[in-house]
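> Okay, sequence plus prediction incoming.
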Amino acid sequence: MEIDAALAGRLVAAQFPQWADLPIRPVAEGGWDNRTFHLGEDMAVRLPSAARYAAQVEKEQRWLPSLAPHLPLAIPEPLAMGAPGEGYRWPWSVYRWIEGRTATVELIDDLPRFATGLGEFLTALQRIDATDGPPAGPHSFWRGGPLGAYDAETHQAIAVLGQRIDAAAATEVWEAALSSAWSAPPVWVHGDIAAGNLLVTGGRLSAVIDFGCSAVGDPACDLAIAWTFFEGESRAAFRAALPLDAGAWARGRGWTLWKALIVLAALPGANPQGADQCRRIIDDLVADHRLASAARGP
C-alpha cells in the first residue's frame, strides 16, 4: 500500500494530537521492512510496510526499554505505539530520533576499532537476561533459530545458480553449518546486524537500530557482517571481541551464505553490482571455511 508522509501525518494527528502540528518528512535513507519519517526534530514515525513485519512493532515496544540500560551504544527508544487507522492496517511506532549516518567504510575512522565496538555491543546484548524473551519464529524470520529452516531454500538457490558458482564448495559450507547447533541457553540476538542498521557519529560506531528481527536463541545469525562488511584485520577484530566457538562461526557462514545465494539467484542478468557483491561474499565464505577446516586438521 502507499505509505507516505501524508498518511503518517494523518495517523499522528488522529492518535497523538499533541504532536499534530509537528512537520513530517521522509528520512534520507529509508528501509524496506518499514517506512520511516521525521516527526519534528526529535522523533521518528515508523510504519511497517507489510503484514509480515507488523508483529515486530509490539515486540520492540515491549523489549527495547529493557535492553537499552545494559548496552554500550544507543538503540531505538519507543515513545508511543499507534493503532491501525486512516486506511492503514497495522500497529506502528513513534521513536526518539537518533542522530548519526548509516555506516559506510568511508565514514569510519578506524574500521578494526569499529568492528571491536560492534563485537562488544553484541557480547553485551548476549549477556542480558533472556528469560521470557521472544523465541525465534516468523516475527524474526527465524533469526536465532536453527539454520535448517532455510535448508530447502538454500539447496534450491544452489540448483538455480548452477555453474555460476562453485556449487560443491557452497554445499560444503552449508553442510558444515548445519552440522553444529547452539547448545547453550538462548541469548538475545539482534537478528539483522548489517551496515544499514549501524550509525556512525564522528567516525565511530554510535548506535544500533532496527531490532525488528530480534529474538532469543542462537547468536550465529548476528555474525554475517564479518563477511558482508569486514575483512582482514577488521574481521579478526570482530571475531576476537566475541566469545563464540568455531561452531557458531560455521553457522554464521551458513546464515551469510543463505542470504547471498538467494539474492544472487534472484538477480540473473540484472543489478550486476549486487550480483558481483554476492559472488564475492560466497567466494570469501568458501575460503574462510577452508581456512577453518585446515586449522582444525584431519
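Sure thing, it's come through.
> can we go C-alpha only for contacts and neighbour counts from here?
Will do.
> Now tell me what touches the helix or strand where Gly252 lies from outside.
Secondary structure from DSSP states H and E places Gly252 in helix 246-265. Residues outside helix 246-265 that contact it (CA atoms under 8 Å, 6 or more residues apart in numbering): 147, 150, 153-154, 157-158, 160-161, 170, 173-174, 176-178, 180-182, 219-224, 227-228, 274-275, 278-279, 281-282, 285, 289.
> Now list the buried members of these.
147, 154, 157-158, 160-161, 170, 173-174, 176-178, 180-182, 219-224, 227-228, 275, 278-279, 281-282, 285, 289 (16 or more other CA atoms under 10 Å).
> Filter these down to the ones in helices?
154, 157-158, 160-161, 170, 173-174, 176-178, 227-228, 275, 278-279, 281-282, 285, 289 (DSSP state H).
> quick one, helices of the protein?
Under DSSP H, the chain gives helices at 5-15, 55-67, 111-127, 151-161, 167-178, 225-228, 232-240, 246-265, 272-296.
> Report the distance from the shortest one to the chain centre.
Helix 225-228 has its C-alpha centroid displaced from the chain centroid by 11 Å (CA atoms, centre = their mean, to the nearest Å).
> Presented hereafter is structure B, for comparison with structure A:
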Amino acid sequence: MHDDQVDVTGETVATLIREQFPRWSGKAVRRQSSTGTVNAIFRVGRDLAARFPLRAADPAEALAVLEEEARASAELAQVSRFPVPEPVALGKPGAGYPMPWSVQTWLPGTVASDADPSGSDAFAEDLAAFVAGLREAGTRGRLFGGTGRGGVLTDHDDWVGTCFEESEGLLDVERLRGLWSRFRELPRTSADVMSHGDLIPGNVLVTGDRLSGVLDTGGFGPADPALDLVGAWHLLEAGPREVFRRTLGCDGLEWERGKAWAFQQAMGVVWYYVESNPAMSGMGRRTLNRILAATP
C-alpha cells in the first residue's frame, strides 16, 4: 500500500515472540485479514494481538509513537463504555523486522467493514454513546496539538487540493471542489473534547447489529468536537445517522463540521488506495456519496 512499506511474516512474528516474550512462545500466530493501512495485525493465541507498523521509520521515533499510543489507549480504556484493546507490551526490532512493535489485548467481534451495521438504529445509538463517553472524560487542560484531522479545517487546503488533482477521472471533482469551498469556511465555536479520531468501519467491532468494541485507540486525545462525527458518515445510512445525531445532541454547525472532516478523510483514501486497498478506497467513495446525497 505504501512505497516505504515494511513487510512482516508470521514466521518473523513467531521468532520475535519466542526471543522477546518466551512466555507466549507456545501460542499460535495468525495474520489477520484487514483493510488497515497503518499496522499489520497478528493474533497471538486467543487473547493477544501483535501490531507491526507498516511504514519505515526511525526506530527511536517509532518507539516514541508507540509509547504515546499505549498511554492514550490505556487512558481511553478507563473511560470507554464499550470494550477497547488495552496495551500489554512493546517489542523491539529483531528477526529482520527493523522497528519496535506492540502487543495489546484481543477483542472478539466482526469489523463493521465486514458486518455492515449501517442500517441499525441500535448501532447508531451505541456509537453515539461511545462518543459521548469520550467527551465526558474531559481534556484536563490539554489542547489539540497535532497536524492531522481535528484542528483547523483550512489547514488541510493543500492536501485536499492534491486529492482533487489525483481524483480527476475517479470522482466528480468539480462538484466536490464546491463542497470543500463551503466546508472549509465553517467556523469553530466549541472547545476541544476527547476524541477517538478515526471512527472508520475497520476500527469498529460489531456483534449482531450492536457495537461490541472499538479498535485503534492510540489516537485518543483532545480535538474538535466535530471530529468523531465522521463515524456518522463512514458507518451509517441516513435514518440511523439521524438517530446518532439526535442521541448525541449535535447542533447544525457541529454536524456540518463533522461532515467536513469526513469529506477530508474520504477524499484522501479514494485515490491513494484505489489500487493497493480497494476496500478502503470504496469506503471513501461510499462516504462521499452519503455526503453528496445529504448536501444541497
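Received the coordinates, thanks. It should be emphasised that the depicted structure is a prediction, and the values quoted were computed from it without experimental measurement.
> Among the helices of the first structure, which comes closest to Leu39 of the first structure?
Closest approach to Leu39 of the first structure among the helices of the first structure is made by helix 5-15 (8.7 Å; CA to CA).
> The second structure: matching residues for that closest one?
In the comparison with the second structure, helix 5-15 of the first structure aligns to the range 10-20 (TM-score structural alignment).
> Superpose on the first structure and give me the mean offset of the matching stretch.
Stretch 10-20 of the second structure differs from its equivalent in the first structure by a mean of 1.8 Å after superposition (mean CA distance after the TM-score superposition for the first structure).
> thinking again about what came up before, out of the helices of the first structure, which gets nearest to Gly40 of the first structure?
helix 5-15 (11.1 Å).
> Need the contact partners of the closest one.
So helix 5-15 of the first structure is in contact with 19-21, 24-26, 37, 45, 47, 82-83, 85-86, going by CA under 8 Å, 6+ apart.
> got a winner among the residues you listed for most neighbours?
Within the contacts of helix 5-15 of the first structure, Val45 tops the neighbour count with 31 neighbours, counted by other CA atoms under 10 Å.
> can you tell me how far the alignment partner in the second structure of that one sits from Glu125 of the second structure?
Under the alignment (TM-score structural alignment), Val45 of the first structure pairs with Ala50 in the second structure. Relative to Glu125 of the second structure, Ala50 of the second structure is positioned 31 Å away (CA to CA, to the nearest Å).
> Please report how far Glu242 of the second structure lies from Ala262 of the second structure.
16 Å.
> out of those two, which sits in the more crowded spot?
Ala262 (28 against 16).
> Tell me which residue of the first structure lines up with that one.
In the first structure, Ala262 of the second structure lands on Thr256 (TM-score structural alignment).
> Could you measure from that match over to Val12 of the first structure?
38 Å.
> cool, and Ala6 of the first structure?
Ala6 of the first structure sits 10 Å away from Val12 of the first structure, going by CA to CA.
> The two - which one has more neighbours?
Counted by other CA under 10 Å, Ala6 of the first structure and Val12 do not tie: Val12 has more neighbours, with 21 against 11.
> hang on, the earlier thing: want to throw the helices of the first structure into a markdown table with distance to Tyr95 of the first structure?
Shown next, in a markdown table, are these (distance: least, CA to CA, whole Å):
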| stretch | distance to Tyr95 of the first structure |
| --- | --- |
| helix 5-15 | 12 |
| helix 55-67 | 10 |
| helix 111-127 | 20 |
| helix 151-161 | 35 |
| helix 167-178 | 37 |
| helix 225-228 | 26 |
| helix 232-240 | 29 |
| helix 246-265 | 29 |
| helix 272-296 | 32 |
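> of all those, which gets the most neighbours per residue?
Sort the helices of the first structure by mean neighbour count, taking mean count of other CA atoms under 10 Å, and helix 246-265 sits at the top with a mean of 23.
> The residue nearest the centre of the second structure - nearest residue in space that isn't next to it in sequence?
Centroid check for the second structure by CA atoms, centre = their mean gives Asp198 as the closest residue, at 2.9 Å. Leaving out its chain neighbours, the residue that sits closest to Asp198 of the second structure by CA to CA, 6 or more residues apart in numbering is Asp228, at 7.1 Å.
> which residues does the one you found contact?
Val131, Ser195, His196, Gly197, Asp198, Leu199, Gly258.
> With adjacent residues omitted, what lies nearest to the first one?
With CA to CA, 6+ apart as the criterion, Val131 of the second structure has its nearest non-adjacent residue at 6.9 Å, and that residue is Asp228.
> Translate Ala236 of the first structure into the numbering of the second structure.
Using TM-score structural alignment, the partner of Ala236 of the first structure in the second structure is Glu242.
> same deal with Gly144 of the first structure?
Aligned against the second structure by TM-score structural alignment, Gly144 of the first structure finds its counterpart in Gly150.
> my guess is that match contacts Phe144, does it?
Yes. Counting by CA atoms under 8 Å, Gly150 of the second structure sits close enough to Phe144 to count as a contact (7.1 Å).
> These two - which one has more neighbours?
Set Gly150 of the second structure next to Phe144 and count neighbours by other CA under 10 Å: Gly150 wins out with 22 against 19.
> Surely Ala103 of the first structure touches Thr201?
No. Here Ala103 of the first structure does not reach Thr201: they are 9.2 Å apart, not a contact under CA under 8 Å.
> Can you pick out the residue with more neighbours from the two?
Legend: neighbour count by other CA under 10 Å for Ala103 of the first structure and Thr201, higher for Ala103 (22 against 15).
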